[in-house]
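Student: please find the sequence and the predicted model below.
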Amino acid sequence: MIKAKALKQGDHIGIITPSAAAPVRFNERYNRGLDQLRIMGFHIIEGKCSNKIQAYRSSTIKDRSEEINEFIYNKDVKAVISTIGGTNSNSLLPYIDYEYLKKNPKIFMGYSDVTALLLGIYAKTNVTTFYGPAIVPSFGEFPRMLPTGKEYFENVVQRKKKAPYTLEIPDVWTEEMIDWNTQSREKQMVKNEGWKSLRPGCVKGRLIGGNLNTMSGFLASDYFPDLKGSILFIEDSFKDMAIQERSLSMLKVAGIFDEIEGLIVGKHEHFNDLDSPFSIDELLLEIIGDTDIPIITNVDIGHTFPSHVFPIGIEIELNATTGTITFLEDGVEE
């Protein structure tokens, strides 16, 4: 595994918009996110797609790919962070300069649709990538980034915590949606009921995963990592029980549940159970069947806040008996 250097104050961060045009649609929040990073001591370089919009996307596939490659080639840029997700980051996978990045590793971070880029880069280069905060939804939170989310970012990307360490369960969390262009109050936080041990057991393996819905756009391609022996994490947003059955069964028929050592399922933002007479956890067990792997659900990763930062490719321990996740190595080097 190849690791980038830990992010330090004074470093330059490149900002990409590989799918949805969030900087244009939510400009105030976008700029607040950039200011948050500046307050934290970083220099910002905005990508050329940050001021563009083409309906559902920021710009052409060519422009979006070039935006990423320009930051890969820029030796001053130590990290690349996405503005938001969207739907079409997978379109860029054939055009990234993986060989150059492999020889000159740097931090790539985002979540949701950016799963395609994070897993594609990891699969092609063996460089650790980071499932973590994006500029508009996370760094740009009103009136400021959640302190716990900021702490999780610093722990992992700036290496303020050194492995091995066990992840904490946040005391409170939120999935409240407030219009980003009119928001005038902080989101309401609710008590965190904790992580649920769905199937006991303790295993070690490489941490790999991301947004489940996004995976359907490049599963079984050369850009999807080998999951044999890994601990898979998945999360989703605004889906319903029927869609989740389809997505989880996609993993089943692809043989993924037979390859992995364990499973981590994140909190599902605004899940619609369609009045089903069973829970999403019961559906998961029904689909997995007799495959006996440790499973933890309701984990704080992905679309709910605050969310942990998961370095893709590091060795972790999943103890679904005690309901704990322990990072056995860091995602970055000194």
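Tutor: Ah, there it is. Numbers count the residues shown, from 1 in each chain.
Student: rest of the way, CA atoms for contacts and neighbours
Tutor: OK.
Student: tell me, how many residues neighbour residue 90?
Tutor: When neighbours are defined as other Cα atoms under 10 Å, residue 90 has 22 of them.
Student: host element of the residue nearest to it when sequence neighbours are not counted?
Tutor: Leaving aside its chain neighbours, residue 90 sits nearest to residue 116 (5.3 Å; criterion: Cα to Cα, 6 or more residues apart in numbering). Per DSSP states H and E: residue 116 is located in helix 115-125.
Student: list of residues touching that helix?
Tutor: Identification of contacts with helix 115-125 by Cα atoms under 8 Å, 6 or more residues apart in numbering yields 2, 89-90, 92-93, 98-99, 101-102, 108-110, 127-131, 208-211, 214-215, 217-218, 222-226, 312-313.
Student: quick one: which of those residues sit in strands?
Tutor: Under the assignment DSSP state E, the contacts of helix 115-125 contribute 108, 109, 110, 129, 130, 131, 208, 209, 210, 211, 312 to strands.
Student: how close does the fifth one sit to residue 249?
Tutor: It refers to residue 130. According to Cα to Cα, to the nearest Å, residue 130 stands 26 Å off from residue 249.
Student: neighbour-wise, which of the two wins?
Tutor: A count of neighbours by other Cα under 10 Å puts residue 130 above the other of residue 130 and residue 249, at 27 against 18.
Student: coming back round to it: greatest separation within the ones in strands among the contacts of helix 115-125: which pair is it?
Tutor: Spatial extent of the ones in strands among the contacts of helix 115-125 (Cα to Cα) is set by the pair 108 and 211 at 15.8 Å.
Student: what about those two, which has more around it?
Tutor: Between residue 108 and residue 211, counting by other Cα under 10 Å, residue 108 is the more crowded of the two (27 against 23).
Student: hang on, residue 239 packs against residue 274?
Tutor: No: if you go by Cα atoms under 8 Å, residue 239 and residue 274 don't touch, sitting 10.2 Å apart.
Student: pick out whichever of those two has more residues nearby.
Tutor: Just comparing residue 239 and residue 274: by other Cα under 10 Å the higher neighbour count belongs to residue 239, 15 against 9.
Student: give me the nearest residue to the more buried one, chain neighbours excluded.
Tutor: residue 271 (5.7 Å).
Student: the one you found touches residue 238, doesn't it?
Tutor: Yes: Residue 271 lies in contact with residue 238 (Cα under 8 Å); the separation is 5.5 Å.
Student: alongside the first one, take a look at this:
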Amino acid sequence: MTQGKTIGVFSPSSAILRDRFDIGANVLEQHGYKLVIHPQTYSGADTGNQLAGTTEDKIKAYADLASDQSIDFIMAATGGNRACFLLPELEKLPSHKPIMGFSDITALLAAHYKMGIKGWFGPTVQTFARMDQHHIDLTFNLLSGNHPSINFKNGETIKNGTVTAPIFAATLSNLCALIGTPHFPDLTGHILILEDIGDELNRYDRMLWQIFATMKPAGLVFGQFIDNKDTGRPYGESLNQIIKKHSQHIDTPIISNADIGHDGRIFPIPVGQNVTLNATNRALIF
């Protein structure tokens, strides 16, 4: 999506923080994008809690943006909670548009992908406020098609090899929440990027078991899992040990500790696009 395109914005998850949202909107406009900010975007912004209006408000906002012919794609204002509440009604709408976001927006990306709509696992508008210049530049270069590869130079190769397959990126807990619902897409044979924030080590262990019992990936990239918890009696394994334990049973190229996650090291991953993962050289080639 090159400069000059028009982005529709709404709040499918939690309420925005106005100062951070305004910073992100300015970044987008400075890079040549036009914004259509739906009034629902500001729902709940001054209440002090997370709620961004009702599910009905959010569905109407999405429908308004999706039916607007001047809008090229939709961008989530921020992540948070409750995007999954939109899914049953989302599928009934006559019009849809690709969306970009991550974290809680994983639910919308997954439901869209099952409907054949490819979006981007990438920054929300508000995320730009905590991104460094490198990742801001990387985001716009990728959207413009001017950055053919990503090198995870700080990553660790767990299993060598190269594979070309469709890619899907997700926040692990949000993706696992969809398993067993009508909204979970078939991700077998995909290169899967996983990251998360603020959960317990024992829950990550359980979620990884669940996701790999559900689908068999063609390749794996474990991103950043930050602010991890180990409440109560120590679990006994670090996150790195947990990841390597699950990786033993997966015969695909695997990278861990890749620089993508909730800490501002985020950039657009084109959902469903065929890419090449070279785990030996820790590279992702678009």
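Tutor: Now that the structure is in, tell me what you want to look at. A quick note: this is a predicted structure, and the numbers were derived from the prediction, not measured.
Student: in the second structure, what residue corresponds to the residue nearest to residue 239 of the first structure?
Tutor: In the second structure, the residue paired with residue 271 of the first structure is residue 228, using TM-score structural alignment.
Student: what sits against its match?
Tutor: 197, 198, 199, 200, 201.
Student: from the residues you listed, which ones fall inside helices?
Tutor: If you go by DSSP state H, the contacts of residue 228 of the second structure have residue 201 in helices.
Student: now, of the contacts of residue 228 of the second structure, which are buried?
Tutor: In the contacts of residue 228 of the second structure, burial by neighbour count holds for 197, 199, 200, 201, counting by 16 or more other Cα atoms under 10 Å.
Student: tell me who's in contact with the first one.
Tutor: Taking Cα under 8 Å, 6+ apart as the contact definition, residue 197 of the second structure lies against 225, 226, 227, 228, 262.
Student: again, but for the third one
Tutor: The neighbours of residue 200 of the second structure, taking Cα under 8 Å, 6+ apart as the test, are 228, 229, 230, 231.
Student: is the last one in a helix, a strand, or coil?
Tutor: Translated: residue 231 of the second structure. Secondary structure, DSSP: H, G, I helix; E, B strand; the rest coil: residue 231 of the second structure is coil.
Student: now swap in residue 20 of the first structure and tell me
Tutor: Classified using three-state DSSP, residue 20 of the first structure is coil.
Student: so what corresponds to it in the second structure?
Tutor: The alignment partner of residue 20 of the first structure in the second structure, by TM-score structural alignment, is residue 14.
Student: can you report how many residues neighbour that match?
Tutor: Residues contacting residue 14 of the second structure under the criterion other Cα under 10 Å number 23.
Student: can you tell me how far it sits from residue 175 of the second structure?
Tutor: 18 Å.
Student: ok, the counterpart of residue 120 of the second structure in the first structure - contacts?
Tutor: With TM-score structural alignment as the criterion, residue 120 of the second structure lines up with residue 130 in the first structure. By Cα under 8 Å, 6+ apart, the contact list for residue 130 of the first structure reads 107, 108, 109, 110, 118, 309, 310, 311, 312.
Student: and which of the residues you listed is nearest to residue 51 of the first structure?
Tutor: residue 110 (18.8 Å).
Student: residues near that closest one, how many?
Tutor: Using other Cα under 10 Å, residue 110 of the first structure has 27 other residues around it.
Student: what's the match for it in the second structure?
Tutor: Residue 110 of the first structure maps onto residue 101 in the second structure, by TM-score structural alignment.
Student: so that match sits against residue 73, correct?
Tutor: No: in this structure, residue 101 of the second structure is not within contact of residue 73 by Cα under 8 Å, at 11.4 Å.
Student: which other helices and strands contact the helix or strand harbouring residue 7 of the second structure?
Tutor: Here residue 7 of the second structure, judged by DSSP H and E, is contained in strand 6-10. In this structure, strand 6-10 of the second structure packs against strand 34-37, helix 55-67, strand 73-76, with contacts taken as 3 or more Cα pairs under 8 Å, 6 or more residues apart in numbering; DSSP states H and E.
Student: wait, which of these is closest to residue 156 of the second structure?
Tutor: Ranking those by proximity to residue 156 of the second structure (Cα to Cα) places strand 73-76 first, at 31.1 Å.
Student: tell me roughly how far that closest one lies from the first structure on average.
Tutor: In the superposition with the first structure, the average deviation recorded for strand 73-76 of the second structure is 1.2 Å (mean Cα distance after the TM-score superposition for the first structure).
Student: which stretch of the first structure is that strand matched to in the alignment?
Tutor: With TM-score structural alignment as the criterion, strand 73-76 of the second structure aligns to 79-82.
Student: and if you look at stretch 262-282 of the second structure?
Tutor: Using TM-score structural alignment, stretch 262-282 of the second structure corresponds to residues 303-323 of the first structure.
Student: the matching stretch: end-to-end distance?
Tutor: Using Cα to Cα, one end of stretch 303-323 of the first structure lies 21 Å from the other.
Student: ok now that stretch, how far from the chain's centre?
Tutor: Relative to its chain's centre, stretch 303-323 of the first structure lies at 11 Å (Cα atoms, centre = their mean, to the nearest Å).
Student: using the three-state scheme, assign the residue lying closest to residue 323 of the first structure once chain neighbours are set aside.
Tutor: In space, and not counting its chain neighbours, residue 323 of the first structure is closest to residue 197: 5.5 Å by Cα to Cα, 6+ apart. Per three-state DSSP, the local secondary structure of residue 197 of the first structure is strand.
Student: what number of residues lie near residue 197 of the first structure?
Tutor: 19.
Student: aligned counterpart of it in the second structure, please.
Tutor: Residue 197 of the first structure maps onto residue 157 in the second structure, with residues paired by TM-score structural alignment.
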